[in-house]
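Student: this one's sequence-less:
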């Protein structure tokens, strides 16, 4: 089954973002056909179906970002892939982006379970410390 994500049928929340100014000089936009090939591979593993995405979701782009250490751009061997466009940030993990694309295909972005859509609270370190203190007090009282 072919899926045309550029169709109005599929609502994309992509905002057409690009790397931030400090990363932009060290980044190179990946061609859309390369982006689409990678996305198809990961997406089909995620949904466990043989679907063919024939276009990218609107507003999303893939960049290769080179690592910069002390102001020196490293070689292409030290680069990471970033997918830009999501209102809350960029993806560095293809599987997380595939989760988001599956929500676009289902027409259910409101219930998307990707890491950028789901609000995750940071771990409560204070409560963890309190538990450790209680355990130590109990050990001492024995």
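Tutor: Cool, the structure landed. It should be emphasised that the depicted structure is a prediction, and the values quoted were computed from it without experimental measurement. Numbers count the residues shown, from 1 in each chain.

Student: drop to CA atoms for contacts and neighbour counts, all remaining ones
Tutor: Fine.

Student: three-state assignment of residue 83?
Tutor: Under DSSP: H, G, I helix; E, B strand; the rest coil, residue 83 falls in the strand class.

Student: got the buried residues for the strand or helix carrying residue 33?
Tutor: Of the helices and strands defined by DSSP states H and E, residue 33 is found in helix 32-47. When burial is assessed from 16 or more other Cα atoms under 10 Å, helix 32-47 yields the following buried residues: 35-37, 39-44.

Student: structure B:
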């Protein structure tokens, strides 16, 4: 799980994003078939790190029907693993946990109708490359 500075005096807020009190707008099944679903613990660890400037630790499960998918890709500078977050009702993925964190904040605040994330605003985001 996410590492926390032991010298920090701020208490850690544990947030279970799968709790029904956080109305998730996630819709499963938009990812491409050649992707591998990342386990929820790794997804939450990375999301906690992307979200945090304060001590918050996301626990249990991500928002309902959201999942992280990974796919190895070869680029001119070498091979790396690309990560995409799926579940948004638009069918678009999030290409970074930082952009997804903005949507998570809207879920936590119960303000999905006013969410300013790239997917809710309809901003085109990079999608996974098509299989060759």
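Tutor: Structure received. If you're wondering where the values come from, they're calculated on a predicted model, not measured in any experiment.

Student: so which two of the buried residues of helix 32-47 of the first structure are the farthest from each other?
Tutor: 35 and 44 (14.2 Å; Cα to Cα).

Student: Return the distance of the residue opposite residue 40 of the first structure in the second structure once aligned relative to residue 96 of the second structure.
Tutor: Using TM-score structural alignment as the criterion, the counterpart of residue 40 of the first structure in the second structure is residue 48. From residue 48 of the second structure over to residue 96 of the second structure the distance is 13 Å, taken as Cα to Cα, to the nearest Å.

Student: Check residue 62 of the second structure too.
Tutor: From residue 62 of the second structure across to residue 96 of the second structure, the span is 15 Å (Cα to Cα).

Student: Compare the two (neighbour count), which wins?
Tutor: residue 62 (23 against 16; other Cα atoms under 10 Å).

Student: Surely that one touches residue 45?
Tutor: No: applying Cα atoms under 8 Å, one finds residue 62 of the second structure not in contact with residue 45, separated by 10.3 Å.

Student: can you pull out the strands in the second structure?
Tutor: For the second structure, strands defined by DSSP state E occupy the ranges 13-16, 36-37, 56-59, 67-75, 78-86.

Student: With residue 109 of the second structure as the reference, name the closest of those.
Tutor: Nearest of the strands of the second structure (Cα to Cα): strand 13-16, 12.3 Å.

Student: for the closest one, packing partners?
Tutor: strand 56-59 (3 or more Cα pairs under 8 Å, 6 or more residues apart in numbering; DSSP states H and E).

Student: Report all helices and strands that the strand it packs on contacts.
Tutor: Contact here means 3+ Cα pairs under 8 Å, 6+ apart; on that basis strand 56-59 of the second structure packs against strand 13-16, helix 40-51.

Student: No further questions, thank you.
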